[in-house]
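S.K.: how would this look folded up:
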Amino acid sequence: MSGTVRPTRLRALLHGPEDRRQRLLTQATIVNTVGMGMFMSVGTIFLIRFAGLDPAEVGVGLTVGSLAGLGAGVLIGDLADRRGAREVVIAALVLEAVGSAGLLLVHNLWSLIAVSAVAAVGSGGTSSARGAMIGVLAEAGKGARLRSYLRAVTNVGLAIGTLTAAVGLHIDTRPAYILLIVTDAVTFVLAAAILSRLPHLPPTRVKSTGSTGKERRWIAVRDRHYLSLTVAASVASLQYWVLIQALPVWIVLKTDAPHSMAALALFLGSVIVAALQVPATRSIDGPRSAARLVALSGPLFLIAWIMMAMSAGPSAWIAVVLLLLGVLVHSLAEVWQAGGSFELSFALARPEAQGQYQGVMGMGHSLVAAVAPAIVITLCIDGGTYGWIVLAVVVAVAGFACALIERNWGRSRHPVPGSPEMQT
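M.R.: Predicted coordinates:
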């Protein structure tokens, strides 16, 4: 029986959703994420090697530029809710293309800040407006399935982009880096072109007024349950930076494993996540099951990171085994947390304002992303084994907080008869 199930799943993954509009969104997503995978691997190296900036300037420029774009996702997401998501997503993708190509013009700190700010505005806008688009295109009762599929193809795209970038890194010349950056910019344009084939998507939100007669526009920033979820989910997202930032440095500086394990761990993690994304989150059928997976991911991260910490000291082959096992467990935990958090970010949002809500969630993740490298490297590298454990506890507590927030949200929507909520 298993011999027939796996090919069927593979064909389903390659073919995509049956709905044409969902299929176009899927195609745009995988094209876009291939470019993202390239940029993640070569962008910083290009700036240091060929733009004349030192590492400190690159760090400051990218951080300040990202912060300059903070909040743009909320504004652009609200625009998508009120005007229709299709045109807004296309415009944001074109802005990202400009930001990506602009890297080739960077020659000092200020130009880097300007370019990264443009890219940050485009990225925040794409993320939030795309959230509004997903909300419109998801079939009734099947939103979790579409979101799970999009997460899977996202990881496939990132893996392809990472492998492509590895070729450029091996060649290690300025023309090779320029080609990768130009290709990244082109992927944004291609994704926009694919989405242009979609019909206009009607706005999901019309003016709503309260007792005062004034429009209640910024509903997402007044939703205490969603704001609490944003804080908890953003803190839990620190886990993303372990494989990207902490583990490669740990492998090179603290273990006897081959240095190539630093690249292999990131690639292996991307492949495992892409393979597990759909089957491992198949149980998600609503916010309660999503919250359960987020909570369960915490203990798995603790196990994974203890194994990674233990890789310092033993012989090379034992270190490699521990690292591989750690990456495997980490990847499963990541799938559970990412899938559950993604579902909660939609389930706890008001359907007519998905763009605005996704902008709020994106702003929280952007804030954490700005400080995450410093946090994970300080704890894991400087803190040693205890630092790994502390980080795992923080992420686990944040995951449990997400589950508690979902439970309180559910009670507020469906109060128990006789409870104070029902009486009021």
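S.K.: make it CA atoms for all contacts and neighbour counts henceforth
M.R.: OK.
S.K.: In a helix, residue 258, correct?
M.R.: No. Under the criterion used here (DSSP: H, G, I helix; E, B strand; the rest coil), residue 258 is coil, not part of a helix.
S.K.: Contact partners for it?
M.R.: By Cα atoms under 8 Å, 6 or more residues apart in numbering, residue 258 lies in contact with 251, 252, 316.
S.K.: Not counting residues beside it along the chain, what's closest to the second one?
M.R.: Nearest-residue entry for residue 252: residue 259, 5.5 Å, with adjacent residues in sequence omitted and distances by Cα to Cα, 6 or more residues apart in numbering.
S.K.: The one you found against residue 250, yeah?
M.R.: No. Residue 259 lies out of contact with residue 250 (Cα atoms under 8 Å); the separation is 10.1 Å.
S.K.: For these two, indicate the residue with more neighbours.
M.R.: residue 250 (21 against 14; other Cα atoms under 10 Å).
S.K.: and the residue lying closest to that one once chain neighbours are set aside, which of the three is it?
M.R.: Spatial nearest neighbour of residue 250, chain neighbours left out: residue 381 (6.2 Å); criterion: Cα to Cα, 6+ apart. Secondary structure, three-state DSSP: residue 381 is helix.
S.K.: Roughly how far does residue 381 sit from residue 329?
M.R.: 20 Å (Cα to Cα, to the nearest Å).
S.K.: for comparison, sequence B:
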Amino acid sequence: MLTRILPPPGPARLLTVITMVMSLGQGLWMAINAVYAVTVVRLTPGELGISLGVAAAIVLLSSIPLGHLADRAGPRTVQMWSFLALGPLTAALLFVNGFWSYLIVSSVQAIAYRAGNNARKAMIAGLVPKADRVGVLAYVRAAQNVSVAIGACLAGLALAAGSVPGYRAAVLFTALTFLVTGALTAMEAPVPPVPASAGAAFAVLRDVPFLMFTALDGLLVTHALLLDVVLPLWVLQHTDAPRWMSAAILLVNTAFVVAFQVRAARGTGEPKAAAWASLQGAGCVSVACVVFALSDGASLVPACLLLVAGALVQALGEVRQAAGSWTIAFELAPDHAQGQYQGTYKMGGDIGKMFAPALFAWLVLGHGALGWIVLALAYTGLGAAMPVVVARGARMRSGVREVAAAGN
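M.R.: Predicted coordinates:
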């Protein structure tokens, strides 16, 4: 197992170990946050929804400035202090006692987490040679899936106990993982900050091809919500499969990513190949949607078989699309502005998550198999547009580099 999730010794291994520690806390907190807020803090579901929405909007607006901060202050510094701050910010949730205090703490917590996340991508760009970045990110993603799964299992123990002390212990454990993440970051090699004279503060906002890629990729990665949001309800309302089938689907996805993400990233080290990998990934997700559509009204055994088959095809699409997007996000970004570009790249997924759950539920749960077919066509169109957009961005980036070389 370790050979699949840890790269060879070097900076990449420490990057991966840090991600594992961070993701352990992330997986635990993702699984217990809503229950803690409603059970211990005594928020209503509506207040929780407002708090999460406000925090998401703040993170969306601050993502580019936080990425720019990583460029100017140095990504290791920003990452280290962000996660060191996340420790006490998470522990502060033990003392919140209502809507407003929860809103404030969770919003600041979300900003710190995004700052550290943006800085991690800039760290990878600064510490890992271009030829090795996609491979390293594949190891990182496999390790992240393992840690998130372990964190979710720990959360399951706390949820099974159902006691307030157990929930508070989970909060403290999460805070500890963030503190350890910050401390381990201090052991990483520093990446020098970029001087202000290297380029405009928010040059990414004028980079149309990169913004188009961000929008396309943000729409493509909404396929993850199919497993998290849509399929659990689909299983209950449209098939005769047992309720636990949605958990089995998530387990299949996690195991597939851990086993095949590194292998799926091979051959995606340059923009053209990466764009085709994204197209292939989108095609697989489209096929998975068609397979899920076939499970509409299916009896027990056929429904289970179709759901697992769809989950496997979707997982293959996920690992190929992810590998392609990593290369594109790095290669279309100038070296002096990786922080702000990676922060912008993260915004695409944020925007997709804001509207996709409601739209997907309306399409699939409201219109059955037809909704799945519409999604299949949409993902096919998004994937087909990716090579065109990336080719334009690569030509633009190549022209910029030629002008810079001529000026030197």
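S.K.: Which positions within the longest helix along structure 2 qualify as buried?
M.R.: The longest helix of structure 2 (DSSP state H) is helix 369-407. Neighbour counts over helix 369-407 of structure 2 (16 or more other Cα atoms under 10 Å) mark 369-387, 389-391, 393-394, 396-397 as buried.
S.K.: before we move on, what about stretch 160-171 of structure 1?
M.R.: Going by 16+ other Cα under 10 Å, stretch 160-171 of structure 1 has these buried residues: 160, 161, 162, 163, 164, 165, 166, 168, 169.
S.K.: Can you tell me what sits against that stretch?
M.R.: Counting by Cα under 8 Å, 6+ apart, 33-42, 176-177, 180, 267 sit against stretch 160-171 of structure 1.
S.K.: For the residues you listed, which two are the farthest from each other?
M.R.: 176 and 267 (20.5 Å; Cα to Cα).
S.K.: ok so, going back, quick one: which of the buried residues of stretch 160-171 of structure 1 is nearest to residue 275 of structure 1?
M.R.: residue 160 (13.5 Å).
S.K.: The closest one pairs with which position in structure 2?
M.R.: Superposed on structure 2 with TM-score structural alignment, residue 160 of structure 1 falls opposite residue 150.
S.K.: In which helix or strand does that match reside?
M.R.: According to DSSP states H and E, residue 150 of structure 2 maps onto helix 130-161.
S.K.: Could you do residue 53 of structure 1 as well?
M.R.: Residue 53 of structure 1 belongs to no helix or strand when assigned by DSSP H and E.
S.K.: ok, now which ones touch it?
M.R.: 47, 107, 108, 109.
S.K.: Of those, which belong to helices?
M.R.: Filtering these for helices - DSSP H - leaves 47, 109.
S.K.: show me the contacts for the aligned partner of the residue nearest to residue 252 of structure 1 in structure 2.
M.R.: Mapped onto structure 2 by TM-score structural alignment, residue 259 of structure 1 lines up with residue 243. Shown in contact with residue 243 of structure 2 (Cα under 8 Å, 6+ apart): 232, 235, 236.
S.K.: Setting aside sequence neighbours, what's the nearest residue to the residue mapped onto residue 380 of structure 2 from structure 1?
M.R.: Aligning on TM-score structural alignment places residue 380 of structure 2 opposite residue 396 in structure 1. Distances taken as Cα to Cα, 6+ apart place residue 298 nearest to residue 396 of structure 1, at 3.8 Å, with adjacent residues excluded.
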